[in-house]
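> only the shape, not the letters, is given here:
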């Protein structure tokens, strides 16, 4: 089965990752790329300042960039759209596509916590995708909108899903986030070199709310948030890619460090999608307490996996570290997986 896809906001950092990940994809064929009105009509090579570590695919380089409107891609016969638009733009643009009947898998942060929008990690909560039926009834459109979580949330939540069997009650997390998470112009060199920034606007709230929605229960009509108490402190550090997070968790039970490591290692999640790793979470043991590290571990499973380590007991529960590639698994790759799930479940 071949599915024709388009990318909304294809010239930005996440849009470029989409193009990289879609190259030679077994199901998706890239049929349309969009950007701002200023870039419309240019070839992709002319419009994009390419920064990804592999060359622009030749066929994409010569594609004509369309304006990011339904009319801009109306003649391209697209089955599925991936959105990497800034949230303010996406809030205005995505509904126009949805009202025209497009199915959109979006990395943009708008509407992630909307009651009728599935916020999905396919290995964690694929059943939440059926919120689309509620969404269509509530909003009266034929399209469908699914969101993936924030890059820092998606680093932590798979590990929490794996150890929730021990009665997860409380989570405290401090992040060390790469500069690419802010976009190419988000943090200047003068701000971040020889420095760390102990605040990322809106990031803490995203982690605290999105994680509870992802781990929540869907009853066919609505998602009940997980009742764990989650608090986050988010920090920017001078690494290029890879978010490292220090997690402190409390449980109703009393799992040992080996119980927690084994739960993470054996966690299979749900489904068998083309871009999902064979082993979602790689776990380092006591013999390698200095891992994971961004430079050494961010490309685990081609950047689509989660890496954990440093698992120890504390008086209140346990602590550990986790890491993911923030622009692959944490952004474009997450939307790509949601697109694969939409195909598998018959929404595309």
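Happy to help now that I have it. None of these values were measured; they are calculated from a predicted model.
> for the rest of this, base every contact and every neighbour count on C-alpha atoms.
OK.
> in the stretch 151-300 of the chain, which spans are strands?
With DSSP state E, counting those that start in this stretch, the ranges of strands along the stretch 151-300 of the chain come out as 168-177, 217-218, 223-224, 229-236, 243-251, 281-283.
> in a markdown table: these, plus mean neighbour count and distance to residue 272.
A markdown table is the format used below for these (neighbours: other Cα atoms under 10 Å; distance: least, Cα to Cα, whole Å):
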| stretch | mean neighbour count | distance to residue 272 |
| --- | --- | --- |
| strand 168-177 | 20 | 26 |
| strand 217-218 | 18 | 21 |
| strand 223-224 | 18 | 24 |
| strand 229-236 | 19 | 30 |
| strand 243-251 | 23 | 25 |
| strand 281-283 | 24 | 15 |
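> pasting the second one now:
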């Protein structure tokens, strides 16, 4: 099988580097173009990218010359699929240009997440929302699918099996978010050492809005889920891995054991299709009293290509302060499952379904 030639927009940033790392020797995709800001154009990737991951920069990309984020530049190199990790302030324009030029685009950015015809996708949770692409094709030459905010992904993953089996009325979540979610230069060291920052701009609003779109239905248009959502988001001194304390009310009465069972049994279309980056178990339930922990659990997921793709849940308990109340703690790797890994899984799903 010939590999699909891909271009990565925003390739030198922390999420862009995660794409590069995860696409190395991918069985279906081949990195053909790396794009970045005008200051990096013309430089070799090894010179332009300040590599921040704990693994080494792949040798196969070191000498690739950075191209501008221009559709014509990508077309000249035969690119067939575009991944976008662009800064939000430029993403809306550039991603739209790529779609109008006929490219399929999978984006991590927030620019198009809430557009009325754009799927906001977690492949295990709402793959049926890809039906919206039929509407896109009527108006655009290409297509665009977006991934949610890194905080939303683990939350929606953990809630989906509960929603399917018991229904959900209300969700309250308090997050403890890793530094990498703000980018390499996002939080000054003197601001976060010996500290916690109880505010992340626009994060709480994103979580509430995105969750309702993801857990809703697509019937010729998106019908948002009828769930009340409240969020409080905090930046903590952890490198990778978002931890979230979740409190919820179910429609039907349930028990912690029943919730754990439905989470363990949950699988989605990526698992049924055996996609390369799909974790065998998208939700891993831990029984230890002190798990999950970022340092111990953020790279959970099998096989090897799916490391960091599983959502880890622990401390599942009843919550007597809520009607039919359940509470638990979850952990999700914010730059793997929460960003590049989810986008790559989306692309695998698109290819498996013949949509690219």
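Received it, and whenever you're ready, just let me know what you need. All of these numbers come straight from a predicted model, not from anything done at the bench.
> give me the TM-score for these two chains.
Once superposed, the chains reach a TM-score of 0.97 (TM-score structural alignment, normalised by the length of structure 1), with 343 aligned residues with a Cα RMSD of 0.9 Å.
> still on that earlier bit, need the strands of the stretch 151-300 of structure 1 in TSV (columns: distance to residue 270 of structure 1).
Output for the strands of the stretch 151-300 of structure 1, formatted as TSV (distance: least, Cα to Cα, whole Å):
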stretch	distance to residue 270 of structure 1
strand 168-177	20
strand 217-218	15
strand 223-224	18
strand 229-236	24
strand 243-251	24
strand 281-283	13
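> closest one to residue 191 of structure 1 among these?
strand 229-236 (10.2 Å; Cα to Cα).
> how far away from the center of its chain is the closest one?
17 Å (Cα atoms, centre = their mean, to the nearest Å).
> tell me which strands and helices it is in contact with?
strand 168-177, helix 203-214 (3 or more Cα pairs under 8 Å, 6 or more residues apart in numbering; DSSP states H and E).
> so how far does the longest one sit from its counterpart in structure 2?
It refers to helix 203-214 of structure 1. Its aligned residues in structure 2 lie a mean 0.7 Å from helix 203-214 of structure 1 after superposition (mean Cα distance after the TM-score superposition for structure 1).
> not counting that helix itself, show me its contacts.
112-113, 119-121, 124-125, 149-150, 152-153, 157, 223-228, 230-234 (Cα atoms under 8 Å, 6 or more residues apart in numbering).
> make TSV from the helices and strands packed on strand 229-236 of structure 1 and add distance to residue 243 of structure 1 to it.
Formatted as TSV, these follow (distance: least, Cα to Cα, whole Å):
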stretch	distance to residue 243 of structure 1
strand 168-177	4
helix 203-214	13
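> can you say which of those is nearest to residue 92 of structure 1?
helix 203-214 (20.4 Å).
> please name whichever of the helices and strands packed on strand 229-236 of structure 1 is nearest to residue 17 of structure 1.
Nearest of those (Cα to Cα): strand 168-177, 18.1 Å.
> next, the mean deviation of the closest one compared to structure 2.
With mean Cα distance after the TM-score superposition for structure 1, strand 168-177 of structure 1 averages 0.3 Å from its match.
> between strand 229-236 and that strand, find me the angle.
10 degrees (axes from the mean of the first three to the mean of the last three Cα atoms, to 10 degrees).
> and the angle for strand 168-177 of structure 1 with strand 243-251?
Going by the same axes, to 10 degrees, strand 168-177 of structure 1 makes 170 degrees with strand 243-251.
> show me what strand 168-177 of structure 1 is in contact with.
152, 160, 227-237, 239, 242-252.
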